[in-house]
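**Q** A structural model of the following input is requested.
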Amino acid sequence: MSIRSGLFKLLGLCLLAGVLVAGILFPVTGAAGVVANQASDTVDSMSTDLAEEPPPLITTLTDRDGKPIATLYDQYRIPTAPDEISEAMKWAMISVEDRRFYDHHGVDWKGTLRAAITNTSGGDTQGASTLTQQYVKNYLINVTHRGDTLGQQKAQEVSIARKLKEAQIAIQLETKMTKEEILTGYLNVVEFSRQIYGVGAAARAYFNTEASKLTVPQAALLAGMVNNPAVLDPWNNPEGAKKRRNFVLDKMVENRKLDPEDAERIKEEPLGVLPGGPNKPASTCISAKPAYGFFCQYVEDYLIDLGMDKDDLYTGGYTIRTTMDSKATEVAKDAVEKEVSKTEPNVANTLSLVKPGKDRHEVVALVANKDYGTDKEAGQASQGLPYDVFNVTGAGSSYKIFTAAATLEQRKYGIFDTVPVPNFHVSPVFNWGGEHCPTRPSGIRTYCVKNASDGGDTSMSLQDALAKSPNTTFVILEEEVGMKAVVEMASKLGLRKTMASRPADGNVPDPDHERPEYSMNQIEFYGPNELAPQGRGMFTLGASPVSGLEMANVAATIMSGGVWCPPTPILEVINRGGKEFPVKDKPCEQVVPEGLANTLAVGLSKDTAPGGTAYNAASSAGWDRPMLGKTGTTQFQGSATFVGATPQLAGAAMIFRPDLPHGGLVDGGPGNVHATSYGNSNMFGGKTPARTWFRAMKPIMEGLPKKPLPEPDPHYAKVR
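**A** Coordinates of the predicted model:
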């Protein structure tokens, strides 16, 4: 740089000083006055920000008992008060960044002129920014313009205009805050790399200690890092970090805050940071404890669906007490993994548990054999397997619950009335059946369905039909009540997102019996060993995408006397000020008469009795509690479900192929389940799903009273 250009820069700095003094001490007019007044407006705005827009904090999720289960944050920060920061930390920072901090009033004119002269003479470049100015700049970068790349660039641009604005704010800030407040504010807002901000978080992350206990060598390392946090990261660049730490020690000696002998001794010491990287909590649900990851993500999704801004969730410093039962979740996680290995490719085994109630349906556990994460090879999945609409092949005959409910609602049959059970049925209503179905004169193929096995009863009670699950019976019932009534019943009882996520052309069929696009594209069985790849099953056979959590909530609705409530994961949300943040759940609804729900619960009570599809699983588990239950299996056994509930807890266990849905599943017993090709599968809802459900529910329910099911309502018991 030439002497001439250096003189021009020095002249500019002198003019800067004059403008700043004029803008503070005297009324001014003209261009300089406009700049000063604009800067004054900015400092007033920033002062307001300091009071009303505190730095981002971490949000903590806890279980229902207040035990932390996950953290969400953009910046890891632990706020610290002035008396919670060691003197060593304060003097290390002052010594290296602003040794005349206690002498100036926001701008160090002596340092500014020295820097200008040094820069013009070819020496080391020096910024000459005071800690107050750095506080302003870091606050603008890390708080005001966080996430705003253009704003952050403007807060760091090399220009007289930016320096003028920064200096003006710094000078006025010193009239509003004490030196201790400014120093503490700076130490709370400054970055230390790896999403670590503020000395409180840095002390914990780097040394597993508190800011008040930081020693001289620890403080020197942290103070040196703020110059360039990414480059001076002690794990990535230990030599550079050590060199910078030792430079800080020398500055502390120059500032008479450290004896030379102590400095030389400390220089020989290792950095002392924790081995392997920083000690800090996970910043997203992906890194939460394996059993808790899916529940954490459901909380996030749920709050955002209710209108909370995601950025606010990650920066607001909330404490969110969830409905999660840690013990139940651990037991459920163990159950799903014992049945299906987490590393088994393309097999998801999930369990969703919901607490029934007439004023709330609290989600108790959401688990899968997979851990929540992005590493498939390690047995992780990032989709919301236990709660999202992700089982694309469906819940199978579990959907017969909705057909039975619609039948009771219209009083076509009572739960104890006799219903037809033909072995083979050609539908006079629905079209597009299997390859053995006759063709109508119009050329449209009929819909036909056959039960899983030949022979057997030709009639039985509706209650027994729910337990034994003959396909023909429920297709006939769906014809009588109409598919629209069955679909609407599914939505009322709990499949809200499931119904909303159906394809655009997935409409309920019109009365003219056109092809039912939203009827399912598969049936459970066409015959004992004969599958119908071209068969088009009805809604009642349940081969559409479905949410396991919503199926669990269906059972909770029935067990709550027909009261639907949203499956909520939230007990309370407390903001950083200790006040409750309102969470407005959707209101509960009485979706079917209580008598109907109670009668349906009784109708579903024989699935675990001899002859029921879940009997073997229940018997093997030693289950002896009253409950409702329903199994379901889709065509080719590509997915299967067991839905069940006691008066205290409802749940849905579901197994499916999350990646390549086409194909089947083989159940070779607990721990020996895998995906397979068409025609080689043997999965049923009474196998892996039912075993998972009882394996978890038996210990979870241990110690709770054996409550009976409600009494059936005569209005829905027998109508014929």
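**Q** C-alpha from now on. contacts and neighbour counts both.
**A** Fine.
**Q** In the stretch 351-500 of the chain, mark out all the strands, start to finish.
**A** Assigned by DSSP state E, counting those that start in this stretch, the stretch 351-500 of the chain shows strands spanning 361-368, 371-372, 380-381, 389-391, 418-420, 424-431, 446-450, 459-461.
**Q** let's see this one next to it:
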Amino acid sequence: MGNTRSSGGLSTAQQAAKFLGVSALAGAVMAGLALPAVGALGLAAKGTVEEFDGIPANLKTPPLSQRTTILDAKGGEIAKVYSRDRTIVKLKDVSPYMRQAIVAIEDARFYQHGAVDLKGVLRAVNTNAQEGGVSQGASTLTQQYVKNVFVEEAGNDKEKVAQATRQSIGRKIKELKYAIKVEKELGKKRILENYLNITFFGQQAYGIEAASQRYFSKSAKDLNLEQSAMLAGLVQSPSRYDPINAPETAKERRNTVLRRMAEVKDITPAQAAAAQKKPLGLKVSMPRSGCITAVQGAGFFCDYVREILLNDPTFGKTAEARAKRWNQGGLTIRTTLDPQAQESVQKSIKSHVYQSDSVATAVTLVEPGTGKVLGMGQSRPYGFGENETQINLSADKAMGGSNYGFQVGSTFKPITAAAAIEQGKKPYQRYSSPYKMKYPSPVTTCKGTWRNDEGATVENENESEVGPYAMKEATAKSVNTYFVQLISDIGVCPVTQMADRMGVERADGEEHNQVPSLTLGSEGFSPLTMANAYATFANRGVYCSPVFIESITGPNGKALKVPQSKCSRAMSEKTADTINTLLRGVVEDGTGKQAGLKNRPSAGKTGTTDERRAAWFVGYTPNLAGAVWVGGPGAKGVTMENISIGGVFHDKVYGADTPGPIWKDAMSGALEGKPAPNFESVSIKDPNQHKSDDDKKRNDRKPSNDGGDKGDNGDKGGQENPWPDISLPSDLIGGGNGNGGNGNGNGGRHWPR
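**A** Next up is the predicted model:
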């Protein structure tokens, strides 16, 4: 607006003065409102008028921050979160008593004057001039509303809030100009509505609806006379007149409002007297904000949703823009959380791991094909007390999880197997798989060659685990030396590339280490990552990124854009079906037998790390995948030997005996009443082995020149000794070294088994 003048030649300040029926000088004085007289300040009217005219005319009113409601997939409320607890309501939805009370005590002439109350201003100017300071104000509801807009715009920035409330000439002049503009554009009813919605009433309650719920547990439209008077009295000083902490002072203030309402003839003296005798009648609903209040144990799921809104570019190009949107709130967020699955997760956790245990567990369930996270829970609740935490044990570091995640042990082996099969290896690929061996060297990686210069060794869990093994048995028994030989054979790079395609990223955000021990689960990942990776197997090789949000409705009722799951093929269907067949063997007759589900096909893998600091079971059905981790939640972890977990003593914790049953119970409840589809099975037997079996029947104990299987990389030629504990003459045993995978052994004899 600047210093523009109307056709009548009046500046904006002069128009304001004329609007109020006073001179330009008086208008400038009124701009000062609760300030010392102009003479006392030594200000010229001209300077004040120029300052007034230099203020932009349009008041920028930021959206009022409101509470955000987070819902589960069925529409049930998980939690309410807010920077400022506020629910905006229309003026018609506010009790008439409340409307009368706030006007009577704060601005009795609200409907008679313009943006500024001239009589009040002159009274304040006179008083302040006599006292030589600022002792009395004369702000109208309109001016108070404008000041509250400044405060709202400042948000949680203490310096900006101080500027917005500082008693200064500049702020008062600015406030006056905007008040005049607001008065002309909005009108009295809209100003009163806005004022009631923006004003702070104490106890974290912003706006009349939140205040009514806080102190009386009722809607603003249902407030009676004495309740309205009490709330109206809070505005002047919410802390001083706080009815919870200073009930007597609050009652005195309420009675002052009632007397004022009688004086301005909103109520009769008899009504005022009767209301003054009544108690405050509080029915307090203390503020419950944030994910700490989430139901169904979904505090960490709720927190993950918050992290998405603060980090995903979908909700703003900059971190500042995303934080502003979150703090403004007013959102209704429907999530993917399935109440049945979440209840099952929490029930399983509670029955197997105690909050007071030295170790913790975390469980995440994901739907294959959609990436929807259906359940997420842990034994250490969201909170600040003993054995509570704010760390989401199911998430990566960037999304509120632990700094490094947790080593996943043998649950990484199926990723190596998938990479190997994609590279052309067969599921009947055999390796010598001794109990203990040095890491093969050299091994190719994405960055060159890895060499075992230090002579590092690897061994199996039990001394009885001695090969040779094919992939099925090695997977079922979780044979370390087999998978070290496998990754060394194909190289590390195909494995890390497969991991990347399956969304298996380290919890700390760093790149994968290009070392063969990767196949043994030496790196740290989150339960969410592992559950979603195994969902790729269940989805026949198609990876879908995890999603937590179904939809968001903004404060205006319009739908907002939300992140969508991105799906891409990580491996062929045949490879995925092969892995599914291998991992079905784990739960049918392998290390994960304790986790097998009743009456529905399932697959999975156990995992235990060095010193038993972490134990895992990650498994799935065709329509649900889940990961369970058990371990010490701290940086040092806990050695899980001779330990009690959930009231059960363990001399040694295995992936099968603790995470396995947790997974089984969580999955069983989540899938109750749901379809039980089958996997697509494939044959993982060596086709040449069938031929060999036929030959055995026809040529029992007859010599053979069988030189081994083609494509078996020539590890063995001829027939191995069927009784390895019995020493047989070498001419009766198949003749050793094959030739470059052509299986050209030196001959030998088939022996019946």
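**Q** Which of the strands of the stretch 351-500 of the first structure sits closest to Q133 of the first structure?
**A** Closest to Q133 of the first structure of the strands of the stretch 351-500 of the first structure, according to CA to CA: strand 371-372, at 43.4 Å.
**Q** What is that closest one packed up against?
**A** helix 293-305, strand 380-381 (3 or more CA pairs under 8 Å, 6 or more residues apart in numbering; DSSP states H and E).
**Q** ok, average deviation of the shortest one from the second structure?
**A** Once the two structures are superposed, the average separation between strand 380-381 of the first structure and the matching residues of the second structure is 1.4 Å (mean CA distance after the TM-score superposition for the first structure).
**Q** Dump the helices and strands packed on strand 371-372 of the first structure into JSON lines; add mean neighbour count as well.
**A** Listed next are those as JSON lines, based on neighbours: other CA atoms under 10 Å:
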{"stretch": "helix 293-305", "mean neighbour count": "21"}
{"stretch": "strand 380-381", "mean neighbour count": "20"}
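**Q** Which of those sits closest to L649 of the first structure?
**A** Among these, helix 293-305 sits nearest to L649 of the first structure (CA to CA), with 17.1 Å.
**Q** what angle sits between that closest one and strand 361-368?
**A** Here helix 293-305 of the first structure runs at an angle of 130 degrees relative to strand 361-368 (axes from the mean of the first three to the mean of the last three CA atoms, to 10 degrees).
**Q** For the next helix or strand after helix 293-305 of the first structure, buried residues please.
**A** Next in sequence after helix 293-305 of the first structure, counting helices and strands by DSSP states H and E, comes helix 310-315. Under the neighbour-count criterion of 16 or more other CA atoms under 10 Å, helix 310-315 of the first structure has 312-315 buried.
**Q** now swap in stretch 162-182 of the first structure and tell me
**A** So, applying 16+ other CA under 10 Å, buried residues of stretch 162-182 of the first structure: 163-174, 179, 182.
**Q** want to throw the helices and strands packed on strand 371-372 of the first structure into TSV with distance to L549 of the first structure?
**A** TSV is the format used below for these (distance: least, CA to CA, whole Å):
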stretch	distance to L549 of the first structure
helix 293-305	10
strand 380-381	17
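**Q** To S453 of the first structure, which of these lies closest?
**A** Short answer: strand 380-381, nearest of these by CA to CA, at 36.9 Å.
**Q** Tell me how many other residues surround V583 of the first structure.
**A** 14 (other CA atoms under 10 Å).
**Q** Spit out the contact partners of the equivalent of it over in the second structure.
**A** Residue pairing (TM-score structural alignment): V583 of the first structure is matched to V562 of the second structure. By CA atoms under 8 Å, 6 or more residues apart in numbering, the contact list for V562 of the second structure reads 314-315, 549-552.
**Q** picking up where we left off before, what about the buried residues of stretch 162-182 of the first structure, which are in helices?
**A** 163-174, 179, 182 (DSSP state H).
**Q** any idea how far S83 of the second structure is from the residue nearest in space to the middle of the second structure?
**A** For the second structure, Y304 is the residue whose C-alpha lies nearest the centre (CA atoms, centre = their mean; 0.4 Å). Distance, Y304 of the second structure to S83 of the second structure, using CA to CA, to the nearest Å: 17 Å.
**Q** what do you get for E159 of the second structure?
**A** 18 Å.
**Q** Counting neighbours, go ahead and name the busier of these two.
**A** Per other CA under 10 Å, whichever of E159 of the second structure and S83 has more neighbours is S83, with 18 against 9.
**Q** aligned partner of the more buried one in the first structure?
**A** Per TM-score structural alignment, S83 of the second structure is aligned with D74.
**Q** where do the helices sit along the stretch 401-550 of the second structure?
**A** 413-422, 471-477, 480-490, 492-501, 527-538 (DSSP state H, counting those that start in this stretch).
**Q** Highest mean neighbour count across the ones you listed, which stretch is it?
**A** Among the helices of the stretch 401-550 of the second structure, ranked by average contacts under mean count of other CA atoms under 10 Å, first place goes to helix 527-538 (a mean of 30).
**Q** Contacts only, for S212 of the first structure.
**A** Applying CA under 8 Å, 6+ apart to S212 of the first structure gives the contacts 83-86.
**Q** which residue lines up with Q133 of the first structure in the second structure?
**A** Under TM-score structural alignment, Q133 of the first structure pairs with Q143 in the second structure.
**Q** Quickly find the element holding L187 of the first structure.
**A** Assigned by DSSP H and E, L187 of the first structure falls in helix 179-189.
**Q** what does that helix rub up against?
**A** By CA under 8 Å, 6+ apart, helix 179-189 of the first structure touches 55, 77-82, 90, 102, 131-132, 134-135, 138-139, 142-143, 174, 197-200.
**Q** so where is that helix in the second structure?
**A** Taking TM-score structural alignment, helix 179-189 of the first structure hits residues 188-198 over in the second structure.
**Q** How far away from the center of its chain is that stretch?
**A** Averaging C-alpha positions (CA atoms, centre = their mean, to the nearest Å) puts stretch 188-198 of the second structure 35 Å from its chain's average.
**Q** That one: average distance to aligned residues in the first structure?
**A** On superposition with the first structure, the average gap between stretch 188-198 of the second structure and its aligned counterparts reaches 0.6 Å (mean CA distance after the TM-score superposition for the first structure).
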